[in-house]
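> sequence unknown, structure follows:
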């Protein structure tokens, strides 16, 4: 029988992301962020292609990104809610990591698998932050898909996309539990 890592299982059974709206300072310092990124980079990566990279957005950059998000929202004709959603995460943010998917041409590794790897990195970063005692939440929003924003604001190349934005910080109260799916209703067993 395999030996269980009960502490890891207990963490996975109770893990809960935080809304970026409730995260505050202090945030991890650069050395701590690099440690979290090291954990996240241990995600599955078929072919060892590393089809993703990180952009760490520190507090001084948040105001610039909030203003750009508002300008892009207005240029796109978004309503007040769209404007608020675009700039809100940066107005409130203290530290975020943008996980950038950068596909690699590889005969044996289709782009779909590389997208899944980038998503695994996002979850790996959230879990690493939570396990380290920080609050963390993975978001996206329309800004993640707007080429003007990601190219002008984040410096993404034409072949790169945002897989996710993970906000990390301190929190005053633990997030409340939410309903979880019933695994038995979602599972099919093939025995033959």
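Yep, it's here. Nothing here was measured: the structure is a model prediction, and the numbers come from that model.

> please count neighbours and contacts with C-alpha atoms only from this point.
Fine.

> just give me how far the lengthiest strand in the chain sits from the chain centre.
Once the chain is assigned using DSSP state E, the strand that runs over the most residues is strand 161-169. The chain centroid and the centroid of strand 161-169 are separated by 3 Å, computed with CA atoms, centre = their mean, to the nearest Å.

> and what of stretch 143-151?
In this view, stretch 143-151 has its centroid 15 Å away from the chain centroid, taken as CA atoms, centre = their mean.

> hmm, who's touching the longest strand of the chain?
Contacts of strand 161-169 from elsewhere in the structure, counted by CA atoms under 8 Å, 6 or more residues apart in numbering, are 20, 23-28, 93-102, 115, 118-119, 122, 125-126, 129, 134-140, 144-145, 150.

> type out the ChimeraX command that picks the buried ones from the residues you listed.
To isolate the buried ones among these in ChimeraX, judged by 16 or more other CA atoms under 10 Å, type:
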select :20,23,24,27,28,93,94,95,96,97,98,99,100,101,102,115,118,119,122,125,126,129,134,135,136,137,138,139,144,150
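
> among the contacts of strand 161-169, which lie within helices?
Of the positions in the contacts of strand 161-169, 115, 118, 119, 122, 125, 126, 129, 150 sit in helices, assigned by DSSP state H.

> hang on, isn't the second one packed against residue 46?
No - look at residue 118 against residue 46 with CA atoms under 8 Å: they stay out of range, at 11.2 Å.

> which residue ranges of this protein form strands?
So, for the chain - with DSSP E - the strands run 52-58, 95-101, 135-139, 161-169.

> what's the first one in contact with?
What it means is strand 52-58. Contacts of strand 52-58 from elsewhere in the structure, counted by CA under 8 Å, 6+ apart, are 94, 95, 96, 97, 98, 99, 100, 101, 102, 103, 118, 154.

> distance from it to the middle of the chain?
Counting by CA atoms, centre = their mean, strand 52-58 is centred 10 Å from the centre of its parent chain.

> OK, contacts around residue 105?
Each residue near residue 105 by CA under 8 Å, 6+ apart is listed here: residue 111.

> if we can go back for a sec, reformat the strands of the chain as CSV; add distance to residue 7.
Below are these laid out as CSV (distance: least, CA to CA, whole Å):
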stretch, distance to residue 7
strand 52-58, 28
strand 95-101, 26
strand 135-139, 19
strand 161-169, 22
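
> also this one, for the comparison:
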């Protein structure tokens, strides 16, 4: 079992949201995924993140709102280009399930904000690993909708919150070919005492 887990971690691969289709997680699998996602380092147990689940008909409804927000927010753009990107926004949630991981750091504690934001990032990674363990595929993205004030209001973020990631989950119609990976040896140094 240990080797199977190691092999799964070594083979982890993102699948574009547009290549994710049904089936997606069942309600009980989603509950399990969110529980797995929440098992992350969290200094002082602040729970500096939360989830927004987008599934079913809500995907299309939110896509329509985001397309309209894109149009309204880019009046200077050439109309054909604006419509092209608005169309992309309208199809932003093609996978059966998207989980928006919202970073909500507590700024009234001595725990550094960066630690709290990294905890939210770990939630995104756990979601991907959990999805893979349950036989699904996924991708962690952000993009325009994660950074535009009107889009964030439509998604349901409050003041002081940020999108740590939008994790799309479903079944891959085709897993992309392996991509080049970093040279870990070139990125690794070993500290030694001076002198």
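Ah, there it is. Remember, predicted model here, so these are calculated numbers, not experimental data.

> please pull up the equivalent of residue 122 of the second structure in the first structure.
Residue mapping for residue 122 of the second structure onto the first structure gives residue 120, with TM-score structural alignment as the criterion.

> find the nearest non-adjacent residue to that match, please.
Using CA to CA, 6 or more residues apart in numbering and skipping the chain neighbours, the partner closest in space to residue 120 of the first structure is residue 43 (5.8 Å).

> ok, the residue mapped onto residue 95 of the first structure from the second structure - contacts?
The equivalent of residue 95 of the first structure in the second structure is residue 97 (alignment by TM-score structural alignment). Contact criterion CA under 8 Å, 6+ apart gives 24, 25, 53, 54, 55, 56, 168, 169, 170 as the residues in contact with residue 97 of the second structure.

> just the buried ones among the residues you listed, please.
Among the contacts of residue 97 of the second structure, those buried by neighbour count (16+ other CA under 10 Å) are 24, 25, 53, 54, 55, 168, 169, 170.

> residues contacting the second one?
Under the criterion of CA under 8 Å, 6+ apart, the contact partners of residue 25 of the second structure comprise 96, 97, 136, 169, 170.

> want to throw the residues you listed into CSV with distance to residue 110 of the second structure?
Converted to CSV, the contacts of residue 25 of the second structure look like this (distance: CA to CA, whole Å):
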residue, distance to residue 110 of the second structure
96, 39
97, 35
136, 38
169, 35
170, 39
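
> count of residues packed around the counterpart of residue 17 of the first structure in the second structure?
Across the two structures, residue 17 of the first structure finds its equivalent in residue 14 of the second structure, going by TM-score structural alignment. When counting by other CA atoms under 10 Å, one arrives at 17 neighbours for residue 14 of the second structure.

> close enough to count as contact, residue 14 of the second structure and residue 138?
Yes - the pair residue 14 of the second structure and residue 138 qualifies as a contact (CA under 8 Å) at a distance of 5.8 Å.

> one step back: relative to residue 190 of the first structure, how far out is the residue nearest to residue 120 of the first structure?
Between residue 43 of the first structure and residue 190 of the first structure the computed distance is 28 Å (CA to CA, to the nearest Å).

> of those two, which one has the most company?
Per other CA under 10 Å, whichever of residue 43 of the first structure and residue 190 has more neighbours is residue 43, with 19 against 5.

> contacts only, for the more buried one.
When contacts are taken as CA under 8 Å, 6+ apart, residue 43 of the first structure is in contact with 117, 120, 121, 124.

> which residue in the second structure aligns with it?
Aligned against the second structure by TM-score structural alignment, residue 43 of the first structure finds its counterpart in residue 40.

> from residue 129 of the second structure, how far off is that match?
Applying CA to CA, the value for residue 40 of the second structure to residue 129 of the second structure is 12 Å.

> re the thing from before, find the nearest non-adjacent residue to the match of residue 95 of the first structure, please.
In space, not counting the residues next to it along the chain, residue 97 of the second structure is nearest to residue 55; the distance is 4.8 Å by CA to CA, 6+ apart.

> how about the one you found, what's its partner in the first structure?
With TM-score structural alignment as the criterion, the equivalent of residue 55 of the second structure in the first structure is residue 58.

> residue 175 of the first structure - how many residues pack around it?
Residue 175 of the first structure has 14 neighbouring residues, counting by other CA under 10 Å.

> ignore the last one, residue 179 of the second structure
Taking other CA under 10 Å as the definition, residue 179 of the second structure ends up with a neighbour count of 7.

> what sits against it?
Contact analysis of residue 179 of the second structure by CA under 8 Å, 6+ apart lists nothing.

> that one corresponds to which position in the first structure?
Applying TM-score structural alignment, one finds that residue 179 of the second structure aligns to residue 178 in the first structure.

> burial of the aligned residue in the second structure for residue 76 of the first structure, as a residue count?
Residue correspondence to the second structure (TM-score structural alignment): residue 76 of the first structure is matched to residue 73. The criterion is other CA under 10 Å. On that basis, residue 73 of the second structure has 15 neighbouring residues.
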